[in-house]
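Trainee: Attaching a predicted model along with its sequence, questions to come.
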Amino acid sequence: MNDFLKIAIKASLLAGKVIMQVYDKAFDIEIKEDKSPLTEADKKANDIINSFLIPTKIPVISEENKQTDYDIRKTWETCWVIDPVDGTKEFIKRNGEFTVNIALVTNGKPVLGVIYVPAVKTIYFANVYKNEAFKADIESHDVTIETILKQVRPLQPKNNNSDRVEVVGSRSHMNQDTLDFVESLKTDGKEVEIVSKGSSLKFCLVAEGNADVYPRYAPTMEWDTAAGQAICNAVGLRVISKETNKPLTYNKENLLNSYFLVGK
């Protein structure tokens, strides 16, 4: 296994451990300048992940770090892109659908990705270079890499030739554009079922064959999508910008993503 992927997995597990320590007690909620919520879990997880990634000497883009000026960032060939708690709204709702996202990006493309779901101790990870993506259900946040590797199952997207399409919808962002997309499928004669999930789990649903397509017609940032895109790309799925009709890219001057579509 790639050494950087091992580091990312270890970081995600320990971040997940501290997240759950906060989750299991009363916690305060702050509102950031962009109106998004922030909890003690975001801060603690960010500190742990940074403690693993900074020694790699690869620069880090994190939702909870102060962002480096683009004049410096544009010189980075490779960087980490992380979201310590993706789905903070889901965390606050205590529905378990929040994740730790860690991706390694090279020349604007995600090449390694880890998504950890600490509430249920499920981990997804991928190496895009090797076209490999896996899932494991583990018993402890303290499990070793060796134990994970004994339990992994390869991810396999659906090969759907039927008229029934499972569309991933957001718990928090189901809007008119998404509903219009669903209606367009119905107009084409498809029977549509909506599968709802929070956070980057929406990418995982498509990558592991539990949904066909994920249309995202609502704002996301690079740290929301980089790990999920790596996992999807590794199994042959595309994450296509609705603005450029090309794959989403990373370490842009503006870290806001365009709307996008995940599928074959």
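Mentor: Nice, I can see it. From a predicted model like this one, the values you see are computed outputs, not experimental measurements. Numbers count the residues shown, from 1 in each chain.
Trainee: Please count neighbours and contacts with C-alpha atoms only from this point.
Mentor: OK.
Trainee: how much distance is there from the helix or strand containing residue 84 to the middle of the chain?
Mentor: Assigned by DSSP states H and E, residue 84 belongs to strand 78-86. Relative to its chain's centre, strand 78-86 lies at 9 Å (CA atoms, centre = their mean, to the nearest Å).
Trainee: I'd like to know which elements that strand is packed against.
Mentor: helix 40-53, strand 60-62, strand 99-106, helix 222-234 (3 or more CA pairs under 8 Å, 6 or more residues apart in numbering; DSSP states H and E).
Trainee: For the shortest one, name the packing helices and strands.
Mentor: Contact here means 3+ CA pairs under 8 Å, 6+ apart; on that basis strand 60-62 packs against helix 40-53, strand 78-86.
Trainee: of all the helices and strands packed on strand 78-86, which gets the most neighbours per residue?
Mentor: helix 222-234 (a mean of 29; mean count of other CA atoms under 10 Å).
Trainee: which stretches of the protein form strands?
Mentor: 29-31, 37-39, 60-62, 78-86, 99-106, 109-117, 122-127, 132-137, 153-154, 164-170, 191-197, 214-216, 238-241, 260-263 (DSSP state E).
Trainee: Show me the contact partners of the fifth one.
Mentor: Counting by CA atoms under 8 Å, 6 or more residues apart in numbering, the neighbours of strand 99-106 from elsewhere in the structure are 8, 12, 15-16, 77-87, 110-118, 199-201, 223-224, 226-228, 230, 250.
Trainee: let's bring in a second model and compare:
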Amino acid sequence: MSFDSHDQRAIGRRMRDLAVRAGIETLAYFRSPDLDVRGKSDGTPVSAADLAANALIVSGLRQSFPEIPVVSEEVGGDTPSDWSAPFFLVDPLDGTREFISGSGHYTVNIALIVDHAPLLGAVYAPALDRLQWVREAGDAVEETPPFAADAAGPARALSCRTADNAALVAVHSRSHLNSRTRQYLARYAVTEATAAGSSLKFCLLAAAEADVYPRLGPTMEWDTAAAHAVLKAAGGRVVDAETGRDLVYGKPGLANPWFVACGRGVRVLPLAP
């Protein structure tokens, strides 16, 4: 299955609309005193907002594109018989801990994976009024709020800045910054570091607000796919921290290796022996 420019624009626009609709849905829960949080079998939290956003996105994608499987972090997704074929990859609410804490650093994420790589992506941070998405391969934009669920608004093209490796701006996790990542970042010439939650870290790179984001800890493919698509279309990359190769999708178990996301010109350092 291949997608020409017209196909990509139709799919990208539908992904964008569903991300906005799902994000609006989560805001009703975010502003509620009762978030209805439960524990999943892996010990991570899930809220009623996760499940509501998931149901909206999965049903919307299936209705619009029944031939493309939908893989989701939450219940109700598909298990593709052929992981080399195109599939959607959804994280309806990335940053559940941020959502629960009230920080607003959570995102709705929808990606289209083609040939084991993210082709299209939509990332919406409803509490922060940020929306980035890929209209077609190589065309990433950030819309200007307010956002309508059925009409794309004015947008600016996203393009990663060219890094000064002697004065890098780094971004790291608000909730998962570990000693390995601290030690790794210390090897770069970082003059400024900022913390962000969820897939927003990639968004800062795509928007030319930061240069490098290392993640030396566990993540899943749905955590990164949509924002990886945006960053890639903006001229950035996400590489396996050990091999230096581009991150791939549709792996057994869907677990990511440690990785480094970066903008243009960043000299990615190897892991310390």
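Mentor: Received the coordinates, thanks. The shown structure was predicted, so the numbers you read here are calculated from the model rather than taken from an experiment.
Trainee: out of the helices and strands packed on strand 78-86 of structure 1, nearest to residue 68 of structure 1?
Mentor: strand 60-62 (7.9 Å; CA to CA).
Trainee: what range in structure 2 does that closest one sit on?
Mentor: Mapped onto structure 2 using TM-score structural alignment, strand 60-62 of structure 1 spans residues 70-72.
Trainee: picking up where we left off before, how about the strands of structure 1 in CSV, adding distance to residue 254 of structure 1?
Mentor: Listed next are those as CSV, based on distance: least, CA to CA, whole Å:
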stretch, distance to residue 254 of structure 1
strand 29-31, 22
strand 37-39, 21
strand 60-62, 12
strand 78-86, 14
strand 99-106, 16
strand 109-117, 16
strand 122-127, 26
strand 132-137, 29
strand 153-154, 34
strand 164-170, 23
strand 191-197, 27
strand 214-216, 18
strand 238-241, 15
strand 260-263, 16
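Trainee: mind checking which of those is nearest residue 51 of structure 1?
Mentor: Distance to residue 51 of structure 1, taken as CA to CA, is lowest for strand 60-62 among these, at 11.0 Å.
Trainee: what sits up against the closest one?
Mentor: 46, 50, 53-54, 67-68, 79-84, 223.
Trainee: before we move on, what about stretch 144-156 of structure 2?
Mentor: Residues contacting stretch 144-156 of structure 2 (CA under 8 Å, 6+ apart): 13, 17, 18, 20, 21, 129, 130, 131, 141, 142, 143.
Trainee: Go through that stretch and flag the buried ones.
Mentor: For stretch 144-156 of structure 2, a neighbour-count test (16 or more other CA atoms under 10 Å) marks 147, 149 as buried.
Trainee: Kindly tell me how buried the spatially closest residue to residue 201 of structure 2 that is not a sequence neighbour is, as a neighbour count.
Mentor: Distance criterion CA to CA, 6 or more residues apart in numbering; nearest residue to residue 201 of structure 2, sequence neighbours excluded, is residue 171 at 6.2 Å. Burial measure for residue 171 of structure 2: 28 neighbouring residues, criterion other CA atoms under 10 Å.
Trainee: For the aligned partner of residue 171 of structure 2 in structure 1, which residues are in contact?
Mentor: By TM-score structural alignment, residue 171 of structure 2 lines up with residue 168 in structure 1. Contacts here follow CA under 8 Å, 6+ apart; on that basis residue 168 of structure 1 touches 194, 195, 196, 197, 202, 205, 206, 211, 212, 213, 214, 215.
Trainee: what would these look like in JSON lines with distance to residue 36 of structure 1 and neighbour count?
Mentor: Shown next, in JSON lines, are the contacts of residue 168 of structure 1 (distance: CA to CA, whole Å; neighbours: other CA atoms under 10 Å):
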{"residue": "194", "distance to residue 36 of structure 1": "26", "neighbour count": "14"}
{"residue": "195", "distance to residue 36 of structure 1": "24", "neighbour count": "18"}
{"residue": "196", "distance to residue 36 of structure 1": "21", "neighbour count": "16"}
{"residue": "197", "distance to residue 36 of structure 1": "19", "neighbour count": "19"}
{"residue": "202", "distance to residue 36 of structure 1": "20", "neighbour count": "26"}
{"residue": "205", "distance to residue 36 of structure 1": "25", "neighbour count": "23"}
{"residue": "206", "distance to residue 36 of structure 1": "26", "neighbour count": "28"}
{"residue": "211", "distance to residue 36 of structure 1": "28", "neighbour count": "24"}
{"residue": "212", "distance to residue 36 of structure 1": "29", "neighbour count": "23"}
{"residue": "213", "distance to residue 36 of structure 1": "27", "neighbour count": "24"}
{"residue": "214", "distance to residue 36 of structure 1": "23", "neighbour count": "23"}
{"residue": "215", "distance to residue 36 of structure 1": "22", "neighbour count": "23"}
